[in-house]
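>>> I need the structure of the sequence given here:
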Amino acid sequence: MDKKEEKKMEAYIYGGIFALSNKLQLLGDKFDSNISTKQWFLIAIIASFKYEAPTISMTAERMGTSRQNVKKMASILERRGFLVIVKDKEDGRIQRLELTKYCTDYFEQRMESEEKYIENLFADFDEEMLLGVFKGIKQLEKNIMVLEKQNEEES
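Next up is the predicted model:
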């Protein structure tokens, strides 16, 4: 592949990520009218912390968004019973996000349909294709971290 074709492919991938992100969000929002894709992602991020309830800041960092955005979504989810915002036991200024039993039960009930959704999303992906996409996304994450660090140093 020549350099010109490579640049075209990179531009397509870059734009495609945005288009796919929008389509995935719309599709996910239709999947369950009770919870948006972004709210689901926030809950998934909180659940990924295994040893203690994460702080709002820890969650925002892992989610790739602002602390204020997480706080706003968490407040909505708290009112709907999916999580509670609690003060840290050692430092009352720190707020942690804890998923409720209601949340756990809710997602257990939809687990089968979630698995089917993911299965359909990745239909016709063979192992090689899946591994290629996985490796590509991991490399993009690394490159983005380098660019973020460069931007911080320049600021």
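>>> CA only for contacts and neighbour counts going forward, please
Noted.
>>> What sits closest to the most centrally placed residue in the chain if chain neighbours are left out?
Note on the chain: the residue nearest the mean C-alpha position is Phe41, at 4.4 Å, using CA atoms, centre = their mean. Spatial nearest neighbour of Phe41, excluding adjacent residues (CA to CA, 6 or more residues apart in numbering): Met63 at 8.0 Å.
>>> Do you have the strands of the protein handy? List them.
Per DSSP state E, the chain has strands spanning 83-87, 95-99. These are given in chain order.
>>> want to try a markdown table for these, with mean neighbour count and distance to Ile144 as columns?
Written out in a markdown table, the entries for the strands of the chain read as follows (neighbours: other CA atoms under 10 Å; distance: least, CA to CA, whole Å):
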| stretch | mean neighbour count | distance to Ile144 |
| --- | --- | --- |
| strand 83-87 | 17 | 30 |
| strand 95-99 | 21 | 27 |
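>>> Second input sequence below; structure requested for side-by-side comparison:
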Amino acid sequence: MDIKDLSKKHSNTRENQIKGIFANLFLVQNRLQTEFDNKMDVITLKQFMLLIMIKQSYEFKEEITLTKLGSLLGCSRQNVKKLALQLEQKKFIKIIPSKVDSRASSIQPLNLLHKYFKERNEENMKMLSVIFSKYTDKEIGKFYNLLDKLHEGVEEFEDYEKD
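This next block holds a predicted model:
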């Protein structure tokens, strides 16, 4: 039995479909992380995602703190700091005191970060193209919008836990 067989056998009700979607999100995330970690040269997928967030904030000329990065990535400040320290050792970033909040640490991208993205962009796009090759442009648009709704649901779940 494989994942496709299992999914088909349990797709007869909304409840089973929801369970299947949830399980598949977990399985896909694990498989993507394993494959990207094997195919990327000097950084892991988690480090790559952190670099993307840092790069985006830099392009918008926004200071980005470890706490804000944790919030964006859905993990703790401590986990982000661990990743950031690894990236600092590899000379991608520098951790500096925040200009806005003296208690916080922010991230400054270094030249190697920009060089890395410039050199890896074509290969990264090829990998993403393989993953999404089965989708039409219309399906990609729908999928993108559905992921927004999924994020909204996760935010509601986070609030649900607080009540």
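>>> still on that earlier bit, can you find the partner of the residue nearest to Phe41 of structure 1 in structure 2?
Counting by TM-score structural alignment, Met63 of structure 1 corresponds to Leu73 in structure 2.
>>> and the gap between that match and Ile54 of structure 2?
Leu73 of structure 2 sits 11 Å away from Ile54 of structure 2, taking CA to CA, to the nearest Å as the criterion.
>>> between those two, which one's more packed in?
When Leu73 of structure 2 is set against Ile54 and neighbours are counted by other CA atoms under 10 Å, the residue ahead is Ile54, at 23 against 16.
>>> What lines up with the more buried one in structure 1?
The alignment partner of Ile54 of structure 2 in structure 1, by TM-score structural alignment, is Ile46.
>>> likewise Val130 of structure 2?
For Val130 of structure 2, the aligned residue in structure 1 is Asn120 (criterion: TM-score structural alignment).
>>> What is the burial count for that match?
Other residues near Asn120 of structure 1 number 10, with proximity taken as other CA under 10 Å.
>>> any idea how far Glu108 of structure 1 is from it?
Here the distance between Asn120 of structure 1 and Glu108 of structure 1 works out to 19 Å (CA to CA).
>>> all helices for structure 2, in order.
Under the criterion DSSP state H, helices of structure 2 are mapped to 3-9, 14-39, 45-59, 66-73, 77-89, 111-131, 137-162.
>>> Show me the contact partners of the fourth one.
Counting contacts by CA atoms under 8 Å, 6 or more residues apart in numbering, the residues outside helix 66-73 of structure 2 that touch it are 49-50, 53-54, 76-77, 79-81, 104-107.
>>> and which of the residues you listed is nearest Thr65 of structure 2?
Lowest distance from Thr65 of structure 2 to the contacts of helix 66-73 of structure 2 (CA to CA) belongs to Ser106, with 3.9 Å.
>>> residues contacting that closest one?
With contact taken as CA under 8 Å, 6+ apart, Ser106 of structure 2 is in contact with 63-66, 95-98.
>>> corresponding residue for it in structure 1?
Under the alignment defined by TM-score structural alignment, Ser106 of structure 2 is paired with Arg96 of structure 1.
>>> excluding its backbone neighbours, what's nearest that match?
Of all residues not flanking Arg96 of structure 1 in the chain, Thr55 sits nearest, at 4.1 Å (CA to CA, 6+ apart).
>>> Test my guess that that neighbour contacts Gln95.
Yes. Between Thr55 of structure 1 and Gln95 there is a contact under CA atoms under 8 Å: 5.6 Å.
>>> tally of neighbours for the closest residue to Asp88 of structure 1 other than its chain neighbours?
The shortest distance from Asp88 of structure 1 to any non-neighbouring residue, by CA to CA, 6+ apart, is to Ile94 (5.4 Å). Other residues within reach of Ile94 of structure 1, judged by other CA under 10 Å, total 15.
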